[in-house]
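1. Turn this into a model:
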Amino acid sequence: MVVTLQELQMYRNFDELASDVLDLAKEIMPDKLIYLTSFSEKEQIILKLSNIDTSILLTEGMVINLNETVCNRVDFDENQPLIYEDIREETCPDDLRNRLEEVNINSYLGIPISLVNGGKFGTLCVAHYEESRFDEKSIKLLQRIARMFSYYLDLERFAFRDSLTELYNRHYLSKYFEDHSKTGGVIFFLDLDGFKKVNDIHGHDTGDLVLKEVALRLQTFVNEHNDAFAVRLGGDEFLIHFSQISNKEEMSKRAENILNFLSTWDSEYQLSASIGITPYPVNNNITLKTLLKNADNALYRAKAAGKNTYRFF
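-> I've put the predicted structure just below:
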């Protein structure tokens, strides 16, 4: 799973450490532009530049289609850098050469930054408007800096992620609500129907596999909605948060889609889900504790209505 920009903004001292990473890299290659990027599912974000006053046409916060970036061609599987010392002389695809020339980059070095779980975070990049020579010692030093930065990222991720499913956890939800409670949104509180029987009959190891599969399906669902994220609250309780308040018809449609996602299993598992839905308005004074209580109340009524359904608070 990728690290979102929203998640990065919650990390302690992220901005300060990102600046330190660029400063260290700048000591190794003082005459070049150094920058950090992160990947989402479909886009690359330029997080931070070593200096703003440059003839290279990149800016902090720039968002680029991932399929159109040079960084997406870095070899993450083998953890190898991508090196173009002079794109006018390199045998690189014409579309890539054109994109580099558009931002006035003639030499490029991209170092992959990966997470412990194998996910791609982004890249540590070096760029210059003229041809450059990247010596092996400097490249290895930059790789060490990128690796140390990835250790920091993993430590921060663990604070906000559920260790079993890698969905967000209660701590992330609390921090999100602390920062965004006035912007409004919708909470879907989910509980699995029949999960206790899975544990009783097949054992807790199988139960854990089921929870991971549920998380995968929920993550697939939220990836289709730019305003959503999924949380494992604990046990077989999950939550989906939408930051945009849609009409009741749209919320019902989303709930039905989730129920469909979670109702198809092998015949040995008799599983489904029930959902309690509670919207909260912009500029509200409601607490997260009250919201969860309201959503739980709606969830209880969905269970009482026969399960595999949803109810609004």
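
2. Only C-alpha atoms from now on, for both contacts and neighbour counts.
-> OK.

3. Let me know the helix or strand that the closest residue in space to residue 192 that isn't next to it in sequence is in.
-> Distances taken as Cα to Cα, 6 or more residues apart in numbering place residue 273 nearest to residue 192, at 4.3 Å, with adjacent residues excluded. Taking DSSP states H and E as the definition, one finds residue 273 inside strand 272-280.

4. one more to line up against the first:
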Amino acid sequence: MTPTDSAAARRLRAIERLHALDRAGDPALTALTRVASFVVGGGAAAVHLIDDEVQHRVAATDAPLGEHPREDSMCKLVVDGERRIVCEDATADSRFAYSSFVQGDAPVRFYASTPVRATDGTVVGSLCTWDIEAREIGDEHVRRLEDLAEQVATLLELRQVASELGHAASHDPLTGVLNRTMLDDRLAHAFARRMRRDCDVLVVVVDLDGFKAINDTLGHDTGDVVLKTVASRLQTATRAEDTVARLGGDEFAVVAELQPDSDGESILVARIESGLSEPAEYGGELRPLRASVGAALAEPGDDVRAALARADQAMYARKRERR
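-> Next up, the predicted model:
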């Protein structure tokens, strides 16, 4: 059976929504495959996620993880048909004649697979078991396999919910950069690493100039656009290992670990100032962005509050210079 475009599209969206391909090797998923193997009396077992081109084996017992062409997958019949398949001897079943898994010196013979469904009913993959020995299993074994497939789906959903909650707790909901709580945590960890790595910790504070006027004259929706633009430009100007966070309101901060006595501070600050000096489109036209940038290296003995205060003072000094 060939899946309809709508079914294939729903499956791809569900796999993406669950970030299911990121769960490869998940210990809990692997444990469920071990139980599946036990339920059917031994052999290999796996969780397969199938998109429009590839079968992704994200958890398995007695089989390697990895990818396989969809066109050769036995489980594509389960996913496309959205129903279980139990086969005593796949080598004698014409439905699998196309697959390399039932050919060669050690072909798959026993095969039992059942769909894994997301909460909206979309089939995203399969929980399958197989062996090179032919055998039968009873209806009760099949029902237990289906129970396990439900547990696989539940686990994928719970993993995604936990990920979303973790992201919400650590990120600013408007701009997507880290929030103040995570900034404090990252800065504290940077202080701890400073002792081991002999590095400097640079704190940069960015404050938007005239932001209240933007909100008052152009509206808060436009102000939100400006904040998102600034966050994006800060991420572009900094390195992947640097921390970009929103302190609140129209203030942002950057934390960077630098080699002592290097020109890393001046380079980073110059990149930030250059990025924020370019006009941005908001309020229906291209307008200037104005921001004051202050940077300070944390001193020995500084805690999080002291380091931020030092950079904050530098930012206000810069703001006074520009008036």
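
5. where does the TM-score land?
-> Once superposed, chain against chain, the TM-score is 0.56 (TM-score structural alignment, normalised by the length of structure 1); 221 aligned residues with a Cα RMSD of 4.4 Å.

6. Map the residue nearest to residue 192 of structure 1 onto structure 2.
-> Correspondence of residue 273 of structure 1 to structure 2, assessed by TM-score structural alignment: residue 291.

7. what's the burial count for residue 174 of structure 2?
-> 12 (other Cα atoms under 10 Å).

8. Please identify the helix or strand for it.
-> Here residue 174 of structure 2 is assigned to no helix or strand, by DSSP H and E.

9. what do you get for the one 10 residues further on?
-> Counting by DSSP H and E, the element that carries residue 184 of structure 2 is helix 180-197.

10. can you pull the buried residues of that helix?
-> Using 16 or more other Cα atoms under 10 Å as the test for burial, helix 180-197 of structure 2 gives 180, 182-184, 186-187, 190-191, 194.

11. Then stretch 237-250 of structure 2?
-> For stretch 237-250 of structure 2, by 16+ other Cα under 10 Å, it's 237-238, 242-247, 250.

12. for stretch 276-295 of structure 1, same thing?
-> Applying 16+ other Cα under 10 Å to stretch 276-295 of structure 1 flags 276-280, 291-292, 294-295 as buried.

13. ok, back up a step: what about the residue nearest to residue 192 of structure 1, how many residues close to it?
-> Residue 273 of structure 1 has 25 neighbours, counted by other Cα under 10 Å.

14. Could you do residue 16 of structure 2 as well?
-> 13.

15. counterpart of it in structure 1?
-> So, by TM-score structural alignment, residue 16 of structure 2 is left unmatched.

16. name the element residue 16 of structure 2 belongs to?
-> helix 5-18.

17. next one: that helix to chain centre, how far?
-> 17 Å (Cα atoms, centre = their mean, to the nearest Å).

18. Next one: the residue of structure 2 most remote from its centre from residue 66 of structure 2, what distance?
-> Most distant residue from the mean C-alpha position of structure 2: residue 323, 43.2 Å away (Cα atoms, centre = their mean). To residue 66 of structure 2, residue 323 of structure 2 is 60 Å away according to Cα to Cα, to the nearest Å.

19. With residue 304 of structure 2 instead?
-> For residue 304 of structure 2, the distance to residue 66 of structure 2 - Cα to Cα - is 44 Å.

20. Over to residue 251 of structure 2?
-> In terms of Cα to Cα, residue 251 of structure 2 sits 45 Å off from residue 66 of structure 2.

21. Repeat that for residue 195 of structure 2.
-> Counting by Cα to Cα, the gap from residue 195 of structure 2 to residue 66 of structure 2 is 41 Å.

22. Ok, residue 99 of structure 2 next?
-> Residue 99 of structure 2 is 17 Å from residue 66 of structure 2, by Cα to Cα.

23. How about the secondary structure of the residue nearest to residue 57 of structure 2 when sequence neighbours are not counted?
-> Counting by Cα to Cα, 6+ apart, residue 57 of structure 2 lies nearest to residue 48, which is 4.6 Å off, once chain neighbours are set aside. Per DSSP: H, G, I helix; E, B strand; the rest coil, the local secondary structure of residue 48 of structure 2 is strand.

24. what's residue 48 of structure 2 in contact with, if anything?
-> 55-59, 75, 125-128 (Cα atoms under 8 Å, 6 or more residues apart in numbering).

25. Report the separation between it and residue 231 of structure 2.
-> Distance from residue 48 of structure 2 to residue 231 of structure 2, by Cα to Cα: 38 Å.

26. what does residue 116 of structure 2 give?
-> Taking Cα to Cα, one finds residue 116 of structure 2 at 39 Å from residue 231 of structure 2.

27. Repeat that for residue 216 of structure 2.
-> 21 Å.

28. neighbour count winner among those two?
-> residue 231 (23 against 11).

29. my read: the more buried one touches residue 177, true?
-> Yes: in terms of Cα atoms under 8 Å, residue 231 of structure 2 counts as a neighbour of residue 177; the distance is 6.8 Å.

30. hey, what's in contact with both of these two?
-> 244, 246.

31. so where do the strands sit in structure 2?
-> 44-50, 54-61, 66-69, 85-87, 110-117, 123-131, 200-208, 243-248, 251-258, 280-282, 285-287, 291-297 (DSSP state E).

32. Tell me which of those sits nearest to residue 17 of structure 2.
-> Taking Cα to Cα, strand 123-131 is the member of the strands of structure 2 nearest to residue 17 of structure 2, at 10.8 Å.

33. and the closest one with strand 54-61, angle?
-> 50 degrees (axes from the mean of the first three to the mean of the last three Cα atoms, to 10 degrees).

34. Between residue 251 and residue 66 of structure 2, tell me which one has more neighbours.
-> Taking neighbours as other Cα under 10 Å, residue 251 of structure 2 and residue 66 compare with residue 251 leading, 19 against 14.

35. Would you mind finding the match for the more buried one in structure 1?
-> Aligned partner of residue 251 of structure 2 by TM-score structural alignment: residue 237.

36. does its match really touch residue 191, like I thought?
-> Yes: applying Cα under 8 Å, one finds residue 237 of structure 1 in contact with residue 191, separated by 4.7 Å.

37. In structure 1, which helix is the longest?
-> Counting by DSSP state H, the longest helix found in structure 1 is helix 136-160.

38. angle of that helix against helix 170-180?
-> 90 degrees.

39. Tell me the buried residues in helix 136-160 of structure 1?
-> For helix 136-160 of structure 1, by 16+ other Cα under 10 Å, it's 139, 142-143, 145-147, 149-150, 153, 156-157, 160.

40. Equivalent analysis for stretch 33-49 of structure 2, please.
-> Under the neighbour-count rule (16+ other Cα under 10 Å), stretch 33-49 of structure 2 has 33-37, 39-40, 42-49 buried.
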